[in-house]
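Participant: below is the sequence, then the predicted model.
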Amino acid sequence: MATEHKISASSRKDEGKGASRRLRRAASIPAIVYGGKSAPQSIQLEHEKTWLASQNEWFYSSILDLDLDGKVQKVLLRDMQRHPYKQIIMHLDFQRVDENQAIRVSVPLHFLNEEKSPAGKAADVIVLHELNDVEVTCLPKDLPEFIEIDLSALTVGDIVHLSDLKLPKGVELPELKLGKEHDVAIVIAKHGTEDVEEAVEAPAAEVPAAKVAKKDEEKK
């Protein structure tokens, strides 16, 4: 069972860009909660408390207990708009969660024991994390906050695929239902010299040089 995470909000009646600007000046965040059997509702949250919550991984991938005017409802964060260069959250979208309906959520991956593995200990081996999160489907009660990958046995040449993940009960990877070609790599351990050798062997400079020579001939 995932840990409960509570955030507080209050309803608001003023809408539009002007109202949103006033809220931000008052250190609040305009937001909306939608979905389920209820109509979409405009809400507002305290910026400082929400900003601190947003520094945690669970804020983006866990079911949140949204305390709205004293009544708690289960929601998922579906969108966050940030200021382009200031540490300001501009807007949030929350979706109500039905306990009896499956949800589709991106869950972070936690890589364990990489430094203890043969690949992690080798000086000439690079361990690449091709994915940092995966999309899962499950009932809300089964949603994990993260999925762990034990890399303690990882050696050079090993590839960890989606199908290698050990999923909690009731959790599925919808990507795997699309075919074997969607069983993509999550972790790759390879020699660090491979990229250098490939770069040396690739005749990348021949094409530009030929184009330059051709242009010189045209000028003559």
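Facilitator: Received the coordinates, thanks. Numbers count the residues shown, from 1 in each chain.
Participant: going forward, measure contacts between C-alpha atoms and count neighbours the same way
Facilitator: OK.
Participant: can you pull out the helices in the chain?
Facilitator: With helices called from DSSP state H, the chain shows them at 17-25, 47-54, 58-61, 118-121, 194-201, 206-219.
Participant: what about versus this one:
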Amino acid sequence: MSDHKIFAAPRGDQGKGASRRLRRSGQVPAIVYGGDADPVAIQIDHNKLLHIAENEWFYAAVIDLEVEAEGKKGKATSTKVLLRDLQRHPFKAQIMHVDFMRVDESHAIKVAVPLHFLNEDTSPAGKSSGVVVSHEMNEVLVSCMPKDLPEFLEVDLADLELGGVVHLSEIKLPKGVEIPELKLGPDHDHAVVTAKRARVEAEETEDTAETKLVESGEPIEEKKGE
């Protein structure tokens, strides 16, 4: 688990009007909840958060949220959190609101972790013409202690051949990490990657084309010599 920090400040006024004023001033309203403590309203610099949101880790890593102590400039409290919701403007490059959930480091957490696919282009399937390699999943739900949470999982496709399938159970997991879905039985060992022959649309024969014209009611010109 890498160390990732986000800096925030306490937020006083709340409500739609206060949130609009906050956004106009270049801040993003956010909230921290969960655990034994009450929810806390905070604000984060929009441009910095927008830049952070471009990173994959932001959506799956445990984050150190540093919140400036109210009335004590230069002092901050640190809380381990996970991103739980991020609301964006429908068409502007603007983050509207963020929800963070507190993480108890003594309890296991469940997080959807992204998959990174390796060696696809150099695999037998990847080098074969007419073969389509499909990623049936792009992320997988894992369970682990916060300290063991991986930012992503790698799926090595070096040996993938035509007709091959990579299942959930074939993903190599770091120590202390498991996939809860696999505990539900063999039927839940879903395909993560498949390699299939691409379908080739059969060309229409002249007779097939004529049949379509007859069915549509359009006249067919007689062929010379008939």
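Facilitator: The structure has been received and is ready for your questions. Since the model is a prediction, treat every value here as computed from it, not as a measurement.
Participant: still on that earlier bit, please name whichever of the helices of structure 1 is nearest to residue 79 of structure 1.
Facilitator: Closest to residue 79 of structure 1 of the helices of structure 1, according to CA to CA: helix 58-61, at 9.1 Å.
Participant: so what touches that closest one?
Facilitator: The contact list for helix 58-61 of structure 1 (CA atoms under 8 Å, 6 or more residues apart in numbering) reads 5, 53-54, 76-77, 105-108, 145.
Participant: coming back round to it: for residue 169 of structure 1, which of the helices of structure 1 is the nearest?
Facilitator: Of all the helices of structure 1, it is helix 58-61 that lies closest to residue 169 of structure 1, at 17.6 Å by CA to CA.
Participant: check the fit of the closest one onto structure 2 and give the mean distance.
Facilitator: Average distance, helix 58-61 of structure 1 versus aligned residues of structure 2 after superposition (mean CA distance after the TM-score superposition for structure 1): 0.3 Å.
Participant: against structure 2, where does that helix fall?
Facilitator: Counting by TM-score structural alignment, helix 58-61 of structure 1 falls onto residues 57-60 of structure 2.
Participant: need the contact partners of the lengthiest strand in structure 1.
Facilitator: If each strand of structure 1 is counted by residues according to DSSP state E, the longest one is strand 71-82. The contact list for strand 71-82 of structure 1 (CA under 8 Å, 6+ apart) reads 59-67, 88-98.
Participant: ok, now with 7 Å
Facilitator: For strand 71-82 of structure 1, the external contacting residues (CA atoms under 7 Å, 6 or more residues apart in numbering) are 60, 62-67, 88-97.
Participant: what span of structure 2 is it aligned with?
Facilitator: With TM-score structural alignment as the criterion, strand 71-82 of structure 1 aligns to 77-88.
Participant: also stretch 159-168 of structure 1?
Facilitator: Under TM-score structural alignment, the match for stretch 159-168 of structure 1 is residues 165-174.
Participant: and that stretch, how far from the chain's centre?
Facilitator: 18 Å (CA atoms, centre = their mean, to the nearest Å).
Participant: buried sites along it?
Facilitator: Using 16 or more other CA atoms under 10 Å as the test for burial, stretch 165-174 of structure 2 gives 165-169.
Participant: and those residues, which two are furthest apart?
Facilitator: Spatial extent of these (CA to CA) is set by the pair 165 and 169 at 11.3 Å.
Participant: with distance to residue 120 of structure 2 as extra columns, can I get the buried residues of stretch 165-174 of structure 2 in TSV?
Facilitator: Compiled in TSV, the buried residues of stretch 165-174 of structure 2 are given as follows (distance: CA to CA, whole Å):
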residue	distance to residue 120 of structure 2
165	13
166	12
167	15
168	17
169	19
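Participant: narrow those to those in strands?
Facilitator: Per DSSP E, these map to strands at 165-167.
Participant: now render those residues as JSON lines, adding distance to residue 124 of structure 2.
Facilitator: Output for those, formatted as JSON lines (distance: CA to CA, whole Å):
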{"residue": "165", "distance to residue 124 of structure 2": "13"}
{"residue": "166", "distance to residue 124 of structure 2": "14"}
{"residue": "167", "distance to residue 124 of structure 2": "18"}
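Participant: out of these, which is nearest to residue 141 of structure 2?
Facilitator: Set against residue 141 of structure 2, the nearest of these by CA to CA is residue 167 (14.0 Å).
Participant: before we move on, back to that, of the helices of structure 1, give the one that comes closest to residue 153 of structure 1.
Facilitator: Between residue 153 of structure 1 and the helices of structure 1, the shortest separation by CA to CA is 6.8 Å, and it involves helix 118-121.
Participant: would you mind listing the buried residues in the closest one?
Facilitator: Buried-residue list, helix 118-121 of structure 1, by 16+ other CA under 10 Å: 118-120.
Participant: can you give me the distance of residue 117 of structure 1 to residue 158 of structure 1?
Facilitator: According to CA to CA, to the nearest Å, residue 117 of structure 1 stands 11 Å off from residue 158 of structure 1.
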